[in-house]
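A.B. asks: Curious how this folds, go ahead:
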Amino acid sequence: MKLLTCPLNGQRNITEFTYGGEYHPMPDHQQATSREWAEHVFFHDNSAGVVIEWWCHSASSYWFLAERNTISDQILRTFPADEIFRERIDFNPTPADQGERK
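C.D. replies: Model (predicted):
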């Protein structure tokens, strides 16, 4: 049985988790071009070695990050997302984003 340690709920069977993809730092939401956003969302390195990934404990809907070696499939550590995300970012739509209505 493969186990994964959730920072909130402790060690659990891997079947209780959903993989959320590799973590990628988000570009500056006010400066990024459409191409930079597309690359952030759709293009991933998929590199062999140690990567940081999103995981969700399905029963509690708790999202966290795991550092995993993709070659050996060994989980090196798991940690709450607030270790990376220190502040909240509000995305306030501009009139151009909403399609200016008259």
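A.B. asks: all contacts plus neighbour counts: C-alpha atoms, from now on.
C.D. replies: Will do.
A.B. asks: which stretch of helix or strand covers residue 31?
C.D. replies: Following DSSP states H and E, one finds residue 31 outside all helices and strands.
A.B. asks: repeat for the one 4 residues further on
C.D. replies: For residue 35, the enclosing helix or strand under DSSP H and E is helix 34-42.
A.B. asks: Can you name the element that comes right after that helix?
C.D. replies: Heading C-terminal from helix 34-42 (DSSP H and E), you reach strand 50-57.
A.B. asks: Now do that following strand: which elements does it pack against?
C.D. replies: Packing contacts for strand 50-57, counted by 3 or more C-alpha pairs under 8 Å, 6 or more residues apart in numbering; DSSP states H and E, involve strand 17-22, strand 62-69.
A.B. asks: how about this one, so we can line them up?
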Amino acid sequence: MLINHPLLGPRDASEFTYLGDASLLNRPDWQGENAVEAFHDYLYLRDNPAGLHRELWFHEQGDRSWLVVTRNTLTHEITEVVLASEVAKNTKRFEGDAQ
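C.D. replies: Predicted structure coming up:
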């Protein structure tokens, strides 16, 4: 499987380490009203989707960047690859950093 790295171009998947669901970038507010329940769900209740899924991949054998890869779990077709730092900047948690 090839991952089209946004900075380096196509790279073999063996250069990367799969690190799970990219929705984990949206960590719950630890001071929120239902923080205990929210963190329980965040840590233990995971989806196992059939179809498009956003995943975190770490370029361990390259530039050591974090990527958010959108991949079809049935066909392994990759439809989008974005630097995780760009995804984080666009989340509400980091609104002050995004321009």
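A.B. asks: matching residues in the second structure for the helix holding residue 35 of the first structure?
C.D. replies: Aligned using TM-score structural alignment, helix 34-42 of the first structure spans residues 36-44 in the second structure.
A.B. asks: picking up where we left off before, now the helices and strands packed on strand 50-57 of the first structure as JSON lines including distance to residue 51 of the first structure and mean neighbour count?
C.D. replies: Below are those laid out as JSON lines (distance: least, C-alpha to C-alpha, whole Å; neighbours: other C-alpha atoms under 10 Å):
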{"stretch": "strand 17-22", "distance to residue 51 of the first structure": "7", "mean neighbour count": "15"}
{"stretch": "strand 62-69", "distance to residue 51 of the first structure": "6", "mean neighbour count": "19"}
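A.B. asks: so which of those strands gets nearest residue 43 of the first structure?
C.D. replies: Counting by C-alpha to C-alpha, residue 43 of the first structure lies closest to strand 17-22 out of those; the figure is 10.6 Å.
A.B. asks: Run the chain-centre distance for the closest one.
C.D. replies: 8 Å (C-alpha atoms, centre = their mean, to the nearest Å).
A.B. asks: Other residues contacting it?
C.D. replies: 44, 46, 51, 52, 53, 54, 55, 56, 57, 58 (C-alpha atoms under 8 Å, 6 or more residues apart in numbering).
A.B. asks: any idea what the last one aligns with in the second structure?
C.D. replies: Following TM-score structural alignment, the counterpart assigned to residue 58 of the first structure within the second structure is residue 60.
A.B. asks: what do you get for residue 75 of the first structure?
C.D. replies: By TM-score structural alignment, residue 75 of the first structure lines up with residue 78.
A.B. asks: Let me see the contact set for its match.
C.D. replies: So residue 78 of the second structure contacts 3, 69, 70, 71, 72 (C-alpha under 8 Å, 6+ apart).
A.B. asks: mind redoing it with 7 Å?
C.D. replies: 69, 70, 71, 72 (C-alpha atoms under 7 Å, 6 or more residues apart in numbering).
A.B. asks: Please consider this matter closed, and thank you.
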